[in-house]
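Mind looking at a prediction? Sequence and model below.
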Amino acid sequence: MTLSYLLDENVDLAYQIQLLKRNSSLVVFAVGDPGMPSKSTLDPEILCWCEEQNLVLVTNNRASMPIHLADHIAQGRHVPGIFILNSNLSMGRMIDELIIIAETALDDEYQDVITYLPVTK
């Protein structure tokens, strides 16, 4: 299984460029891209979009995303997963993590959970 990603608007667009440069078979969208949610879309709406489009959200939002996810699940909804980037690690390390995860994830492995990167040692 290969995961598809949606980068929230606060994630540097260099992530999208570098992910696709390093693995052109990945599906990586960003909030604000054509056909994606527009910038300033509220987080609960982003989670609904991710659920409907089967996209894993990549974000820096450590503060409110756990609350939004709990509310989303309480409504009987689901998300393929949420990955929170680690600001203490390099962009290169985070990109490596996202590629490894996308290429090796099992079906529903990250569903309805927030995963704080890195997952590999």
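That came through fine.

C-alpha from now on. contacts and neighbour counts both.
OK.

From residue 103, how far off is residue 61?
Applying CA to CA, to the nearest Å, the value for residue 61 to residue 103 is 24 Å.

Alongside the first one, take a look at this:
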Amino acid sequence: MLALAADENFNNDIVRGLLRRNPDLNIVRLQDIGLSGADDPAVLEWAAQEGRVLLTHDASTITYYAYERTRAGKPMPGV
């Protein structure tokens, strides 16, 4: 099953809508697990360790760190 993580700036209406359509969806919000305010590299590292695709609206900075992870050969479930 697909595992997802919504970053703290991701629209919670979308998260609620996804859960309404599929109550069994494996999704966590970063603010619910103590990662509120974590920097992008830390969030991506956690997502990789957990095997979760990161949902974010932050196309300006998170993509830089995601590309850095892939260039370094580090695991990257997706953004």
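On my side now, so go ahead. Keep in mind the model is a prediction, meaning the values are calculated, not measured.

For the corresponding residue of structure 2 for residue 60 of structure 1, which non-adjacent residue is spatially closest?
The equivalent of residue 60 of structure 1 in structure 2 is residue 57 (alignment by TM-score structural alignment). The shortest distance from residue 57 of structure 2 to any non-neighbouring residue, by CA to CA, 6 or more residues apart in numbering, is to residue 10 (5.9 Å).

Read off where stretch 11-20 of structure 2 ends up in structure 1.
With TM-score structural alignment as the criterion, stretch 11-20 of structure 2 aligns to 12-21.

Buried residues, the matching stretch. List them.
Applying a neighbour-count criterion of 16 or more other CA atoms under 10 Å, the buried positions in stretch 12-21 of structure 1 are 15-16, 19-20.

go on, stretch 29-46 of structure 2?
29-30, 40, 43-46.

Turn the residues you listed into TSV, including secondary structure and distance to residue 74 of structure 2.
Output for the buried residues of stretch 29-46 of structure 2, formatted as TSV (DSSP: H, G, I helix; E, B strand; the rest coil; distance: CA to CA, whole Å):
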residue	secondary structure	distance to residue 74 of structure 2
29	strand	23
30	helix	21
40	helix	15
43	helix	14
44	helix	10
45	helix	9
46	helix	12
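
Need the counterpart of residue 43 of structure 2 in structure 1.
Per TM-score structural alignment, residue 43 of structure 2 is aligned with residue 46.
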